[in-house]
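Asks: what shape does this take:
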Amino acid sequence: MTDTGIISLILIAANIAFSYKGFTNQSFFEGYKFEVDKILVHRDYKRLITSGFLHVNWTHLIFNMISLLLFSGAIEYTLGSFRFLIIYFVSLIGGSLLSLFIHRNHGSYSAVGASGAVCGIIFAAIALFPGIGVGFFFLPVSIPGWVYGVVYVAYSIYGIRSNKDNIGHEAHLGGALIGMAVALILEPAAFSENYLTILIILVPAIAFIVLIITKPHALLIDNFYFKTQKNYYSIDHKYNEEKMNSQREIDDILDKIGRKGMDSLSTTEKEKLKRFSRKI
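Replies: Here you go, the predicted structure:
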């Protein structure tokens, strides 16, 4: 394995600091996690990235950071810090966008984790160096990188079916495919050298993504963070419904002014009227 680069260490430190803040401050966690309605209805797009620096607990954080530590050195050393960052953040955003597409009609669905970005780095390394060895402190031998990658994907698939967390497991595969694709764009010669390993990973991963896009409900189980809904409303429906409710509130406030005068409004009603006036 290649020594971990400075950019990788900075990313690991940022993940630890951001996640710890989320562990100790629930409002901070709620304000930056991935949540479908917050992104699509309220257009809080920063969550596509910030959610990748939050984690559910220390186990989740440590698992991701060890995985990043094991694979980042080879990518950063070979491609350089700038191209390493490109793979990391494009994989993070790509994984978030796949989750957003799959759960676009599940407004309350939420997730956190650097898994999309980490998977992007893992599979970029596998595409470029399929035989790269992965060793653990408690094992006297290392295993080939592609084996570790397959196990990681299996863990992701299990996680999608699990009812124990709100980790963004769908982002694992989205990030993995994006990371592998970007690495091959940056180093196209790697495909002709490692095409067999790449296809072994790509074909089932793409097939699984097609499955969760075409039949997402078959892979979801009711849990604390996601509840199956009998009626799935589109984002347009939700937006229009919110707009109607907002207009109804303003009409009630105006009606109250007509009946009792401006002084009858509460502080909250005055604030709503002021926000409405600014929009107009």
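
Asks: when you work out contacts or count neighbours from here on, use the C-alpha atoms and nothing else.
Replies: OK.

Asks: can you give me the helices in the stretch 1-150 of the chain?
Replies: Listed in chain order, the helices of the stretch 1-150 of the chain (DSSP state H, counting those that start in this stretch) span residues 6-24, 26-32, 36-40, 47-50, 58-79, 81-102, 115-128, 145-161.

Asks: distance between the ends of stretch 28-48?
Replies: Taking C-alpha to C-alpha, to the nearest Å, the first and last residues of stretch 28-48 lie 15 Å apart.

Asks: for it, which positions count as buried?
Replies: If you call a residue buried by 16 or more other C-alpha atoms under 10 Å, then stretch 28-48 has these buried ones: 29, 32-40, 44, 47-48.

Asks: determine which two of those are furthest apart.
Replies: The two members of the buried residues of stretch 28-48 with the most space between them (C-alpha to C-alpha) are 29 and 40, at 18.5 Å.

Asks: picking that back up, pick the most deeply packed of the helices of the stretch 1-150 of the chain.
Replies: helix 115-128 (a mean of 30; mean count of other C-alpha atoms under 10 Å).

Asks: what packs against that one?
Replies: Helix 115-128 sits against helix 58-79, helix 81-102, helix 145-161, helix 169-186, helix 189-214, with contacts defined as 3 or more C-alpha pairs under 8 Å, 6 or more residues apart in numbering; DSSP states H and E.

Asks: closest one to residue 235 among the ones you listed?
Replies: For residue 235, the closest of those is helix 81-102, at 11.3 Å, according to C-alpha to C-alpha.

Asks: relative to helix 169-186, how tilted is the closest one?
Replies: Here the directions of helix 81-102 and helix 169-186 differ by 140 degrees (axes from the mean of the first three to the mean of the last three C-alpha atoms, to 10 degrees).

Asks: what's the angle between helix 81-102 and helix 6-24?
Replies: Angle, helix 81-102 to helix 6-24, by the same axes, to 10 degrees: 40 degrees.

Asks: how about this one, so we can line them up?
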Amino acid sequence: MTITLIILAVTCVVSFMALNNGKLMDDLLLWPPAIQRSREYYRLVTYGLVHADFGHLLFNMLTLFFFGRAMEPFYAARLGALGFLLFYMGGLVVSILPTYLKNRTNARYRSLGASGAVSAVLFAFVLLAPWSRIYVFVVPLPAIIYGLLYTAYSIYMDKRGQDNVNHSAHLWGAAYGVAFTLLIEPRTLSHFLYALSHPGAG
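Replies: As a prediction, the model looks like this:
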């Protein structure tokens, strides 16, 4: 079983358990005062194992399933068998840190879901294959176009701040995915620029 499928399976099992167990949900989600006061640093990772509802879980896990399997060999080749796990866990932590720092004394704030880490996986894929087609609600879009639309939407919604979605985590996750990938394989940048300027090259 691949690392991607293990992450997916664990996330699904824990999410389903937490949806039926309020105490488990409260113990795992990101609640800044618990980290600030009680040093429960594990929440910077476990918040990504729980989701608000089935739709939230389904969207994240489908995205992880398709793009995680594509990206896992890339990180395994450069960081070893657990390379993708390292990348994914880093995405969870980095994508939520700005939110945590902003709300570290806000007892009313809570955040959950794997969206930040999943965004990291998605944007790392965009970096490697910008013209690959992504099907968004059955509409085919080049990965790079989807990435631009996703970023613009997240920035807009983050500024509005009128829903309960942590769009900031999406943006930081995407930035982390690109930065981490370039850090471990700098040649990815020249590959991306060439691919971007040669849409028909594959």
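
Asks: burial measure for whatever residue of the second structure lines up with residue 170 of the first structure, as a count.
Replies: Matched by TM-score structural alignment, residue 170 of the first structure corresponds to residue 168 in the second structure. Residue 168 of the second structure: 20 surrounding residues under other C-alpha atoms under 10 Å.

Asks: which non-adjacent residue is nearest residue 168 of the second structure?
Replies: Computed as C-alpha to C-alpha, 6 or more residues apart in numbering, the closest residue to residue 168 of the second structure that is not its neighbour in sequence is residue 158, at 6.1 Å.

Asks: for that neighbour, give me its contacts.
Replies: 166-168 (C-alpha atoms under 8 Å, 6 or more residues apart in numbering).

Asks: map residue 73 of the first structure onto the second structure.
Replies: Aligned counterpart of residue 73 of the first structure in the second structure: residue 69 (TM-score structural alignment).

Asks: now the residue nearest to its match when sequence neighbours are not counted: how far from residue 89 of the second structure?
Replies: Sequence neighbours aside, residue 4 is the residue nearest to residue 69 of the second structure in space, at 6.1 Å (criterion: C-alpha to C-alpha, 6+ apart). Per C-alpha to C-alpha, residue 4 of the second structure is found 12 Å from residue 89 of the second structure.

Asks: same question, residue 194 of the second structure
Replies: 30 Å.

Asks: same check, this time on residue 62 of the second structure
Replies: 18 Å.

Asks: work out which residue lies at the spatial centre of the first structure.
Replies: Residue closest to the average C-alpha location in the first structure (C-alpha atoms, centre = their mean): residue 96, at 3.7 Å.

Asks: closest to residue 120 of the first structure out of the helices and strands packed on helix 115-128 of the first structure?
Replies: helix 169-186 (3.7 Å).

Asks: helices and strands around the closest one, which ones?
Replies: Using 3+ C-alpha pairs under 8 Å, 6+ apart: helix 169-186 of the first structure touches helix 81-102, helix 115-128, helix 145-161, helix 189-214.

Asks: these: which one's closest to residue 271 of the first structure?
Replies: Taking these one by one with C-alpha to C-alpha, helix 81-102 is closest: 32.3 Å.

Asks: what's the angle between the closest one and helix 189-214?
Replies: Using the same axes, to 10 degrees: helix 81-102 of the first structure against helix 189-214 is 20 degrees.

Asks: neighbouring contacts of helix 81-102 of the first structure?
Replies: 5, 7, 34, 36, 48-49, 52, 75-76, 114-121, 124, 168, 170-176, 178-179, 182-183, 212-213, 216.

Asks: residue 134 of the first structure against residue 148, yeah?
Replies: Yes: the pair residue 134 of the first structure / residue 148 is scored as a contact, 7.4 Å apart, by C-alpha atoms under 8 Å.

Asks: re earlier: quick one: contacts for the residue nearest to residue 69 of the second structure?
Replies: Contacts of residue 4 of the second structure (C-alpha under 8 Å, 6+ apart): 64-65, 68-69, 72, 84-85.

Asks: from the residues you listed, which two are the most distant?
Replies: Based on C-alpha to C-alpha, the longest span within these runs between 65 and 85 and measures 13.7 Å.
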